[in-house]
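**Student:** The following block contains a protein sequence and its predicted model.
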Amino acid sequence: MARSWDAVATKLVVERGDALSRYAYLLTGSVDDAADLVQDALVRTFGTPRFGLTLPRAEAYVRRAILNAVIDRSRRDGTWRKVRHLTLAPTSVEPADAASDERLDLLERIRGLAPRQAACIVLRYYDDLTVDQVAQSLGISSGAVKRYLSDGLRALSSAIDPAGERSTRTGGDHVSR
């Protein structure tokens, strides 16, 4: 006879495993890292028996464990973030069709954000949480979430339109493109 928490773990992997992997992939940008994160989160959640755990609650535990692992990893890699700009190769001229591909590659742009900005963007727009729910999930204030969202969206926007190409007429009237 299977223990109830064991049955919940099995059902979670079978029914929601793909969704958890997609969630981790959005946060990491790597299929392999995402699979490792999901596995680690499942071990953390179900490594010790947890009684009275329902499927939705178990999924919430696992998602939180994934998010915590991503944030913890980014803290450990903080030193690298401070110096990685020194190792970037100079950019080359890309063909016009590559510019279109670049605009469509939102995942890479999200990965380029600060970890808290990326977490807020993913939780708000992928998980479809409210600002207050994102704040509660990350353990920060709603104002901080709004700031991370604002800064993250601005960074994503400027990455899509780096020159801020907005045509204007004299007098400040905007011309639509």
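**Tutor:** Happy to help now that I have it. Treat the numbers as computed from the prediction; the structure is a model and nothing was measured.
**Student:** C-alpha only now, for contacts and for neighbours.
**Tutor:** OK.
**Student:** Excluding sequence neighbours, find me the nearest residue to Arg116.
**Tutor:** Tyr148 (6.9 Å; CA to CA, 6 or more residues apart in numbering).
**Student:** Summarise which helices and strands the helix or strand in which that neighbour is found is packed against.
**Tutor:** Per DSSP states H and E: Tyr148 is located in helix 142-160. Judged by 3 or more CA pairs under 8 Å, 6 or more residues apart in numbering; DSSP states H and E, helix 142-160 is in contact with helix 106-111, helix 115-121, helix 131-138.
**Student:** Nearest to Val43 among those helices would be which one?
**Tutor:** helix 131-138 (20.3 Å; CA to CA).
**Student:** for stretch 22-40, how far is the first residue from the last?
**Tutor:** 15 Å (CA to CA, to the nearest Å).
**Student:** Show me what counts as buried in that stretch.
**Tutor:** Residues of stretch 22-40 classed as buried under the neighbour-count rule (16 or more other CA atoms under 10 Å) are 22-29, 33-35, 37-40.
**Student:** pretty sure Lys111 is touching Tyr25, no?
**Tutor:** No, residue 111 isn't Lys; it's Arg. No. Arg111 is beyond contact range of Tyr25, at 10.3 Å (criterion: CA atoms under 8 Å).
**Student:** let's bring in a second one:
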Amino acid sequence: MRAADEQRYTEYVSARLPALHRLAYLLCGDPHRADDIVQAAIVKLYRHWRRASQATDLDAYVRTIVVRSFLDEQRLRWASVRLFGHPQDGPVIPAAPPDTETGIVVHTALTRLPPRQRAALVLRFLCDLSTESTAAAMHCSTGNVKRLTSDGLRRLRGLLAPVAERCADGTR
């Protein structure tokens, strides 16, 4: 890579790194896995910088790389996971102020969704992308994005319904 291209690449990645990490974290729910996903994405971006830098919307191009890196990692992850001992029933979450607690509950529910549903919801509602932009990032049709979004919202409502009932009763 030429020095000028390398400089532009470095500036772009430095400026966008927090947003890329936030997107990866929202997709996978684990800060360490998010680091791995972002690292894989910026390596892919480096390899294809000449083509990527000519894209009409570089942020959308990079967002697509992050989403595809997450989905690829999800597909390959099952083969490398080894459980030793007895897994816990779930993470122990300490009491927190209501807004933080709500965020934790929603985040935990998001991590229980299938990867493609989670990606559709994160891109549509947390990254505020249109159906068309989400479809482009996920390399699927807009109809598929609508189905994934609908199924994901239905499942998310089901996961959050017991929590909402407890909150309404005042018994967190």
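**Tutor:** Cool, got the structure. Quick caveat, the model's predicted, so the values are computed rather than measured.
**Student:** which one of the helices and strands packed on helix 142-160 of structure 1 has the most crowded surroundings?
**Tutor:** helix 115-121 (a mean of 23; mean count of other CA atoms under 10 Å).
**Student:** Could you pull up the residues touching the spatially most central residue of structure 1?
**Tutor:** What sits nearest the mean C-alpha location of structure 1, by CA atoms, centre = their mean, is Leu27, with 3.5 Å. Applying CA atoms under 8 Å, 6 or more residues apart in numbering to Leu27 of structure 1 gives the contacts 34, 67, 70, 111, 118-119, 122.
**Student:** what about the strand or helix carrying it, how far off from structure 2?
**Tutor:** When elements are assigned from DSSP H and E, Leu27 of structure 1 belongs to helix 4-28. Compared with structure 2 after fitting, helix 4-28 of structure 1 deviates on average by 1.4 Å (mean CA distance after the TM-score superposition for structure 1).
**Student:** Could you do stretch 34-41 of structure 1 as well?
**Tutor:** Averaged out, stretch 34-41 of structure 1 is 1.4 Å away (mean CA distance after the TM-score superposition for structure 1).
**Student:** what's that stretch in contact with?
**Tutor:** 20-22, 24-25, 27-28, 62-63, 65-66, 69.
**Student:** and Tyr25 of structure 1, what is it in contact with?
**Tutor:** Here Tyr25 of structure 1 is in contact with 31, 33-34 (CA under 8 Å, 6+ apart).
**Student:** Kindly apply the preceding question to Gly152 of structure 2 instead.
**Tutor:** Gly152 of structure 2 makes contact with 113, 117-118, 120-121 under the criterion CA under 8 Å, 6+ apart.
**Student:** Kindly report the same for Ile65 of structure 2.
**Tutor:** Here Ile65 of structure 2 is in contact with 41, 44-45, 137 (CA under 8 Å, 6+ apart).
**Student:** Tell me the spacing between it and Val81 of structure 2.
**Tutor:** 23 Å.
**Student:** rewinding a little: for the residue nearest to Arg116 of structure 1, grab the count of nearby residues.
**Tutor:** Number of residues near Tyr148 of structure 1 (other CA atoms under 10 Å) recorded here: 21.
**Student:** My understanding was that it contacts Leu113; is that so?
**Tutor:** No. Tyr148 of structure 1 lies out of contact with Leu113 (CA under 8 Å); the separation is 9.9 Å.
**Student:** Many thanks, have a good one.
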